[in-house]
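Engineer: Provided below are the primary sequence and the corresponding predicted coordinates.
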Amino acid sequence: MSDGARAAWSKRGCGDLHRREPGKHKHRKCERPLSLQPSKPVLVHPGSKRCVMSGADVEVYLSQVHDGSVSSGFRALYEERLLLDVTLLIEEHHFQAHKALLATQSDYFRVMFTADMRERDQDKIHMKGLTAAGFGHILRFMYYGSLELSMPTVQEILQAAMYVQLTEVVEFCCSFLLAKICLENCAEVMRLLEDFSVGVEGVQEQLDNFLVENFVPLMGRPDFLSYLSLERLQAYLNSDALSRYPEIELYEAVQTWLRHDRRRWRHTDTIVQSIRFCLMTPANIFEKVKTSEFYRYSRQLRQEVDLALSYFHDVNQQPLVETRSNRIRSVRPQTAVFRGMIGHSMVNSKILLLQRPKVWWELEGPQVPLRPDCLAIVNNFAFLLGGEELGPDGEFHASSKVYRYDPRQNSWLRMADMSVPRSEFAVGVIGKFIYAVAGRTRDETFYSTERYDITEDRWEFVDPYPVNKYGHEGTVLSGKLYITGGITSSSTSKQVCVFDPGREAGGGGGGSSGGSDAHRTRAGRGSLLPGTHTSCWENKSKMNYARCFHKMISHNGKLYVFGGVCVILRASFESQGCPSTEVYDPETDEWTILASMPIGRSGHGVAVLDRQIMVLGGLCYNGHYSDSILTFDPDENKWKEDEYPRMPCKLDGLQVCSLHFPEYVLEHVRRCS
């Protein structure tokens, strides 16, 4: 130790202690217990944090500025050109740096300077495969933590960052490119990211989203047509996300891609199989597909067109056809509401859609043709059945009408009427049949059951329901139609009855014909189908509560029942609300009571959305119609309110379902006030 240092050490009171001989230390006796001694104030630096270790009289201080001081220290050494111990030679440029800093910033340099590599002990290292301009930005980032990016420089910087494995700079470059991407540079950006095999999470997804959103305009740019390979084009055409443009525009874009290079014509048979011709219109086929040069050139294209024309011709069969060519392009379903009643007035209006982000829209186009009592979904086609309609006398009467809605074209089609008018009945879809069970008119209640053959567009009677009933609810589960509750001749019912079509002899039969047969089947037991010897109906365990005008839905292999009304048919026609919720397990044939709705209601709609069950609108027990939406979580057995915005109007008797719509149809919506 130098004399100056020793003198300084002595002045601090430590020098004498250091020179004392062993055994000469003086120990001062404590005059009071340690706990009673006054504690001295501890001065803690503002930039530090004290951590007391339990079980020992040791205190650890954590610096809050240490990382910054290390970085600033390296920057100061770099700027003053001190302790630089390596020179990197790139394109005749010399970059001096500190090995320690390079190793902490880059895995590439860490391995170079710590593993058994020849560069570990070299002062000068030649680097190839990157540019001096690009590495200059990288070196500055490693010392200063800032990066300047522009379209002229981003390629060289990305190349250098990938070379030295500087992940953060790679992510910055990707974010910059995605923020700057447009129609003019899309091909350049895609080629750049592909050339360097950038594997940053989320980059390819954002790139695909941009391309899908702008697919048709991009296909009009020669640079993009040159870049787009057959494999990529097929991948995009096979995606359901490509739903913003009508199918005929996608076909015309494919034609442009083929015409861009005559050598691509040999891929025509392959690429046309990714076009969904059944989503076009017959006019599109005749005017724009059959007139193109590729129709004469490609045998596969002619076959696809023939299949589409056959699909258009066989209108009744369309809901049962499940092929790639007619599958709608849609990623997620929309909650669709077919309006019912406002008070006692019929609402003959357009379809309401609850779209993300939780906003109500009204779909432009044709109006809902009637106030339906029942809704049936068959492969994304919606059938509206029966209900009430305004008669010539100005009064509401039960209706036998059936309409089919096609979201592909946003169009309605009148189908064959039911054999008898029905209101307050129940329906269910099993196979190619839609079953309509019981119901009533203004004058009578009946228990007849009939089914609609979708392929034949024809109704026929089947085994009738055991009793006269209306106001009941029906849902299909595991190929069987469950009927719950309703009003019989005596009172509101707890009854649960299941229809099993597998018990029909011969699997079906003819229907009743003639007015007398129809009347007998609707008002009395009637005759069964020819060859039917056993009833298709079977009683199951009753619900815990009698109810009518409730709603039932199947979810995860169980039946959920919500709300309704308990009616006692006496002279005064007393009624009482039933806000309870029940679930039925077909495996055990048992009903379990769940949490009741916060506000009981009847005539409401139900739908499943995001693993929750939505209850919409209806008539509340305080006598007011509702526009609110309740959500029920089956896993937690809890109700929530205000998860979704209120409906634009207060509705009763509404029908709700989930349907897939193509984006080009959803563009024709008007936001509801």
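Structural biologist: Arrived safely, thanks for sending.
Engineer: alpha carbons only for contacts and neighbour counts from here, please
Structural biologist: Noted.
Engineer: separation between Arg356 and Ser411?
Structural biologist: Here the criterion is CA to CA, to the nearest Å. By it, Arg356 lies 23 Å from Ser411.
Engineer: put this beside the first:
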Amino acid sequence: MDSYSLLYSSSHRTGLLSGFQRLRSQRKMCDVVLEAGGVSFPCHRALLASSSDYFWALFGENTVERLAGSISLPVLTPEGLDAILDFLYSGWLSISASKLPFVLEAARYLQVETALSICEQFMTDGLNTDNCCCYANLAERHGLVNALEAANQTIAMEMKGLLQKSRVDLLALNIQSLMAVLDADEIPGVMEVELIKLTLDWLGENGPLPLLKSNLLLSRLRFGLVAPSDLINLSRSHKAMATPLIRSQLTRALEYHRLGSAQPITQSRQSTLRASPNRVLLVGGGASADWPEQQVLAFDPISRKFSSPSCVLPLRLRNSCVCSVGGFLFVIGGEEVKEGDENEKKPVTVTTSQVWRYDPRFDCWEQVASMLERRAQFACCVVEDVIYSIGGRHSRPDSNTYASVASVEFYDMIAGAWRRGVTLLRPLHGHAAAMLDNNIYVSGGLPGSQGSIHGSNHGANWDENREISREVLSWDLKARVWEKRASMSIARFSHRLATAHGYIYALLGMYEPFCDIERYDSQSDHWTRLKPLHTGSFNYGMASMASGNLLVFGGRRWSDGQEVIMKSVLEYDTKKDHWREICQLPRPLTGTECTLLPLPD
């Protein structure tokens, strides 16, 4: 049996189309004429049928048009039909923003799916503030799912500019796109009250709608983000706001505003900010350890840029703790730093029990119930939306001494009060805490009850008669007892603990001769040394990201016998055990405290 080869020529296919295109341009061997808008297009029946499901059905055996010499297509424009015919004959599709609606109409009507895919990609690649509303309407009309999703996302991200310059385009938006935009979790720079007004204006332009559709649209708004006075005024501005469903949502929003201290643990979608949840907030700290600033910095880990939110700390604080619960920021305890009188050369510090809560929805601070004890250099941890304050120390008002405490307390947000918890095994300050599997872990620190206060920055509150601890304690919320765990390999003071990928990481503290970090496995109750930092630091801010990576901001280190305030922002990849500098702070910073908090742009 003879062998044979099967070979393919791509030039033959190209030449075949070129030949048909030449015959068409010369109007030779054409056996059908298509008409649109008074313009005739001589074509070849066989090529049309082989390229389009519409023409395949039109020229079938049992249709009237199969032998017709001329076929009218009144629903199409000459521009759209010409572009699709050029595509069928050459494989090239000519599109512009002005021609796009006509080309899409022709491609959809003639069922040329390849041309529809090309148009969809053209729209997705060219989305911007000027065309996103128009493209959303086109994509919704022609069932272009990917382009519609991309256009809706663009509208949400560009809403601030659209409200200022293209409100008319927003009022002409299709209802599916408007609902998708109102479902978005991020709409930068836009207050919810503006979205409510836009939606009511849209209903005025496009209504009246059936009750079901109107309710579906309005229920996507987040009334909990609107001040009570504005809610009352808006509820009277349009009859669509008076339906039973929407009135019940407005009532729940007003009840939410009256919850006071319980607001953080009663969050719902209606009261959740439309903002990135991964913004890092750097609270307090400054270019000097003795004089902290009241400025707050926000860090975007995606763009790696810093911004200065409008919120300013109500006090100058150091050695405090910060955390976030339900989208609220809590600043707890610490040392309030005040200017000394004429006889005092140095700032005066007073340990405080005050707790401040910041609401980014309305950019306001509120002083909530104070802790039962004054605390600085303590640890705080959030477990199941409950804030725990653990250990610490406070200055004695009548002497130049401080006292460490073993007490633990937790914040009952429903009652708006602090409650006593199970005390530590002994007084402790300068320790760190982290939560893993609903257990609180406490490591290191300086045990003891009291000592003298010294003045140097690097040795403040240091008692040479006691040693820094390597011990690790854990507290089970169910068993309600403190237990000892495997000790760290390094004694640490004023260090940081972080949880990532099911492990606890211990980072550098003060007085450490090396730059080692270590990881704790709770299953094996074992610590493992990891890759050290090239340069040690202390008194830095640290944030644990959703990705599991750790970010370290600023801090202090010793260089040639002098203390240096740092500007670096370091990232530790916990999976790869790798450190790198990703950017720098706007200014040197030490003593800052970090937490993740959604913030409006």
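Structural biologist: That came in fine, so what should we check first? Here the structure is a predicted model, which is why all the values come from computation and not from measurement.
Engineer: Please work out the TM-score for the two chains.
Structural biologist: Their TM-score after superposition, calculated using TM-score structural alignment, normalised by the length of structure 2, is reported as 0.79; 555 aligned residues with a CA RMSD of 4.0 Å.
Engineer: follow-up on the earlier one: between Arg356 and Ser411 of structure 1, tell me which one has more neighbours.
Structural biologist: Taking other CA atoms under 10 Å, Arg356 of structure 1 and Ser411 do not tie; Ser411 has more neighbours (13 against 9).
Engineer: Quick one: map that one onto structure 2.
Structural biologist: Using TM-score structural alignment, the partner of Ser411 of structure 1 in structure 2 is Cys364.
Engineer: my read: its match touches Leu329, true?
Structural biologist: No - Cys364 of structure 2 is beyond contact range of Leu329, at 10.6 Å (criterion: CA atoms under 8 Å).
Engineer: Could you pull out the residues contacting both of the two?
Structural biologist: Listed as contacting both Cys364 of structure 2 and Leu329 by CA atoms under 8 Å, 6 or more residues apart in numbering are Tyr358.
Engineer: quick one on the thing from earlier: can you tell me how far the nearest residue to the match of Ser411 of structure 1 once chain neighbours are set aside is from Val331 of structure 2?
Structural biologist: In this structure, Cys364 of structure 2 finds its nearest non-sequential neighbour in Tyr358, 5.7 Å apart by CA to CA, 6 or more residues apart in numbering. Per CA to CA, Tyr358 of structure 2 is found 8 Å from Val331 of structure 2.
Engineer: Show the contacting residues for Gln584 of structure 2.
Structural biologist: 567-569.
Engineer: burial count for Arg27 of structure 2?
Structural biologist: Neighbours of Arg27 of structure 2 (other CA under 10 Å): 14.
Engineer: Next: Gln105 of structure 1.
Structural biologist: With other CA under 10 Å as criterion, Gln105 of structure 1 counts 19.
Engineer: which residue packs closest to it, ignoring adjacent ones?
Structural biologist: Per CA to CA, 6+ apart, closest to Gln105 of structure 1 is Met142, 6.4 Å.
Engineer: Double-check that neighbour against Thr104; I have them as touching.
Structural biologist: No - using CA under 8 Å, Met142 of structure 1 is not in contact with Thr104, being 9.2 Å away.
Engineer: Return the residue of structure 1 aligned against Val383 of structure 2.
Structural biologist: Aligned partner of Val383 of structure 2 by TM-score structural alignment: Ile430.
Engineer: Now its match. Nearest residue, chain neighbours left out?
Structural biologist: Per CA to CA, 6+ apart, closest to Ile430 of structure 1 is Gly479, 6.0 Å.
Engineer: With Ala607 of structure 1 instead?
Structural biologist: The nearest residue in space to Ala607 of structure 1 (CA to CA, 6+ apart) is Met614, at 5.3 Å.
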